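**Student:** just coords:
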């Protein structure tokens, strides 16, 4: 592999979130210093929520001009726009509502407002992210090894001709999901896996050991320049010594 893969193990859940937040702020500041408008793909889940709150707490230091950062999502629950199940709603409450963002640079996935079918919503977001090369893609990993809303054994794992897919029958509720495909996720220059908790440890070990994508979809996502596994001690507990 041409890209670099790094594993960072950092204490417990809260310490991991603080370290990820520091890394994100530093990365975005460096990109803006080059005259760039950085692009970030956000994720959902407990660790992401804590990271978002830690980033928001650093907003006043002025290192990042948040009006010059572009935001996307790796997956979304296809529910009403005001549902607490929405990753967007979680991210707004913890992060975006506390930043001076440019809403024209915030690209939420469609919600279920009755105007689009699930397939139509997937096609619409595919146009939004077409040919985009993201600077940072942040992802969680499920205990089953799923990443974004790409689940083990699902037909969506084989889609390579578009950037967004519809998942009508997620094994986790709510069942209707939208997800970036491997093709889109792998255009991230840096991919950051944010994983906390012992329930994820086996999946982390399988992914880092090169398990098949059909059983551990997280094994199929890599940054074009760098892949970073950012783990707390519990999530790293099943890793062999040579992978820590």
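**Tutor:** Arrived safely, thanks for sending. Note that the coordinates shown come from a computational prediction; the quantities given were computed from them, not determined experimentally.
**Student:** switch to C-alpha atoms for all contacts and neighbour counts from now on
**Tutor:** Noted.
**Student:** Give me the three-state assignment for the nearest residue to residue 202 once chain neighbours are set aside.
**Tutor:** Residue nearest to residue 202 in three dimensions, not counting chain neighbours: residue 238, with 5.9 Å by Cα to Cα, 6 or more residues apart in numbering. Going by DSSP: H, G, I helix; E, B strand; the rest coil, the secondary structure assigned to residue 238 is coil.
**Student:** show me what contacts residue 238?
**Tutor:** Residue 238 makes contact with 201-202, 204-205, according to Cα atoms under 8 Å, 6 or more residues apart in numbering.
**Student:** how near is it to residue 55?
**Tutor:** 29 Å (Cα to Cα, to the nearest Å).
**Student:** and if you look at residue 70?
**Tutor:** Per Cα to Cα, residue 70 is found 15 Å from residue 55.
**Student:** okay, those two: which has more neighbours?
**Tutor:** Using other Cα atoms under 10 Å as the criterion, residue 70 and residue 55 rank with residue 55 on top: 24 against 20.
**Student:** ok, structure two:
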């Protein structure tokens, strides 16, 4: 596990640009899973600093979607993806929105995964106490959540099982941005915690290639 400390969230934009650009120089296709929260704006802006040729290689996968109110896909569009579609820098088919009735194709294996970590340690719409249910193959790779602890209650999300199938060989960027994430970050190496209590721990406990990105410099409490 690596850790990158940034002085401001804007630095995430440059990190994203350089990381994806390097992969584009080596691969004909780059598959990237992205979150839907506040941090996604920096991810999308960094992505859009790439050349048009590199952008054509990118396939984006939204990891969770709200089923009412402000949609996560709208957050991506507002961050610049909508303009990229309008200007034909990217095609709308380059964005996958999760839906249990329209799952992944066999070749949809992620290279990079960017996940904003919530105050309670959740990622995507995988909240504390959900691991036992959403890690099972029977739930599928994408599930309908009908009782989310964070509004709105109904969401579609990639499950723990879905990440196991699609992100086993990916680099996972866990984003702890803002003072409200300090407590969740403090559980990073706490052996008394697990994916059941802090869902982001799934990637650490199962020895994924994890890179923690945070703007919290001070001593963790």
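**Tutor:** Received the coordinates, thanks. A quick note: this is a predicted structure, and the numbers were derived from the prediction, not measured.
**Student:** May I have the TM-score of the superposed chains?
**Tutor:** The TM-score (TM-score structural alignment, normalised by the length of structure 2) is 0.83; 210 aligned residues with a Cα RMSD of 2.4 Å.
**Student:** which residue is nearest the middle of structure 2?
**Tutor:** What sits nearest the mean C-alpha location of structure 2, by Cα atoms, centre = their mean, is residue 115, with 3.0 Å.
**Student:** Now that residue: which helix or strand?
**Tutor:** In this structure, residue 115 of structure 2 sits in strand 112-116 according to DSSP states H and E.
**Student:** same thing with residue 51 of structure 1?
**Tutor:** Element membership of residue 51 of structure 1, judged by DSSP H and E, is helix 46-57.
**Student:** Run through who's touching that helix.
**Tutor:** Here helix 46-57 of structure 1 has contacts from 13-14, 17-18, 20-22, 24-25, 90-91, 94-96, 98-99, 140, 194-196, using Cα under 8 Å, 6+ apart.
**Student:** And for stretch 86-104 of structure 2?
**Tutor:** 52, 55-56, 58-65, 73, 84-85, 140-144, 156-158.
**Student:** Try it again at 7 Å.
**Tutor:** 52, 55-56, 58-65, 84-85, 142-144, 156-158 (Cα atoms under 7 Å, 6 or more residues apart in numbering).
**Student:** Trace residue 40 of structure 2 over to structure 1, please.
**Tutor:** Correspondence of residue 40 of structure 2 to structure 1, assessed by TM-score structural alignment: residue 48.
**Student:** Show me what the residue nearest to residue 202 of structure 1 aligns to in structure 2.
**Tutor:** Here residue 238 of structure 1 is matched to residue 220 in structure 2, going by TM-score structural alignment.
**Student:** One more: residue 183 of structure 1?
**Tutor:** Correspondence of residue 183 of structure 1 to structure 2, assessed by TM-score structural alignment: residue 161.
**Student:** my read: that match touches residue 142, true?
**Tutor:** No: Residue 161 of structure 2 is beyond contact range of residue 142, at 8.5 Å (criterion: Cα atoms under 7 Å).
**Student:** if you count what's nearby, which of those two comes out ahead?
**Tutor:** Neighbour count, other Cα under 10 Å: between residue 161 of structure 2 and residue 142, residue 142 has more, with 24 against 20.
**Student:** Disregarding residues adjacent in the polypeptide, which is nearest to the more buried one?
**Tutor:** Of all residues not flanking residue 142 of structure 2 in the chain, residue 158 sits nearest, at 4.4 Å (Cα to Cα, 6+ apart).
**Student:** Burial check on the one you found, number of neighbours?
**Tutor:** Counted with other Cα under 10 Å, the neighbours of residue 158 of structure 2 add up to 28.
**Student:** you'd agree it is up against residue 143?
**Tutor:** Yes: counting by Cα under 7 Å, residue 143 is a contact partner of residue 158 of structure 2 at 6.5 Å.
**Student:** how near is residue 31 of structure 1 to residue 13 of structure 1?
**Tutor:** Computed as Cα to Cα, the residue 31 of structure 1 to residue 13 of structure 1 distance reads 27 Å.
**Student:** Also residue 167 of structure 1?
**Tutor:** From residue 167 of structure 1 across to residue 13 of structure 1, the span is 30 Å (Cα to Cα).
**Student:** The two - which one has more neighbours?
**Tutor:** Shown here are residue 167 of structure 1 and residue 13; by other Cα under 10 Å, residue 167 has more neighbours (23 against 20).
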